[in-house]
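Peer 1: Dropping a prediction and its sequence here:
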Amino acid sequence: MAHPNVEARSQIQHEYNFIKSMAGSAGIVKAHPEPLADDEGIYGFRLEYLFKIGFQDVKAKSKEVQKVIETLHALATAMAT
């Protein structure tokens, strides 16, 4: 989806960079290596296919889910400073 204003494109660029910084982390969706771009820069990006996880699956994978949340928190904190 193309976003016409600078603020929206800036946010998309930030999200893309954040997802790319998470590459290789267990349980984190991966972005396609090439973002959607035009002459004005990135206006979107594609992610790998996601699938639903039922509550019972989350419980069974609780340690992996906890690790993903900790990783996201650490990266978000690092990017905010």
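Peer 2: Good, I have the coordinates. Residues are numbered from 1 along each chain as shown.
Peer 1: C-alpha from now on. contacts and neighbour counts both.
Peer 2: Noted.
Peer 1: Now Ala37. Nearest residue, chain neighbours left out?
Peer 2: Of all residues not flanking Ala37 in the chain, Tyr43 sits nearest, at 5.6 Å (CA to CA, 6 or more residues apart in numbering).
Peer 1: ok, second structure coming up, stack it against the first:
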Amino acid sequence: MQIAKIVGNVVMACADPSAARSALYLCQPIDESGAEISDPVIAISPFGGGIGSKVVISTDGASARGYAGDPKSPLRNSIICILDEK
């Protein structure tokens, strides 16, 4: 699991069917101070979320495939919660 910030929405002209029917976001992994720590990743989210939201992403693949409803989905990353900053 990793903390990240949503930096964009993902739109694909051609995608695996499991990705085409899902909300996908571009997420920038960050450390506890908010500094970027690696390259952005694409993550599926059943929760929605908006640009600038801090989230926790899972990289195990099982939750992403579960959210996509396809055990053979190529999706690997998923947003598992939105962090409350209050």
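Peer 2: Arrived safely. Quick caveat: nothing in here was measured; it's all calculated off a predicted structure.
Peer 1: Superposed, what's their TM-score?
Peer 2: Overlay of the two chains. TM-score (TM-score structural alignment, normalised by the length of the first structure): 0.31; 44 aligned residues with a CA RMSD of 3.9 Å.
Peer 1: on that earlier part again, report whether the residue nearest to Ala37 of the first structure is found in a strand, as I expect.
Peer 2: Yes: assessed by DSSP: H, G, I helix; E, B strand; the rest coil, Tyr43 of the first structure belongs to a strand.
Peer 1: Can you get me a residue count around Glu15 of the first structure?
Peer 2: Using other CA atoms under 10 Å, Glu15 of the first structure has 14 neighbouring residues.
Peer 1: Sorry, wrong one. I was asking about Pro17 of the second structure.
Peer 2: Neighbours of Pro17 of the second structure under the rule other CA under 10 Å: 11.
Peer 1: do the same with Cys81 of the second structure
Peer 2: Counted with other CA under 10 Å, Cys81 of the second structure comes out at 17.
Peer 1: Isn't it up against Ile44?
Peer 2: No: here Cys81 of the second structure does not reach Ile44: they are 11.4 Å apart, not a contact under CA atoms under 8 Å.
Peer 1: longest helix of the first structure?
Peer 2: What stands out as the longest helix in the first structure, according to DSSP state H, is helix 62-80.
Peer 1: list the helices and strands that one packs on?
Peer 2: Counting contacts by 3 or more CA pairs under 8 Å, 6 or more residues apart in numbering; DSSP states H and E, helix 62-80 of the first structure packs against no other helix or strand.
Peer 1: Are we agreed that Ala64 of the second structure is in a strand?
Peer 2: No: looking at Ala64 of the second structure with three-state DSSP, it is helix, so not inside a strand.
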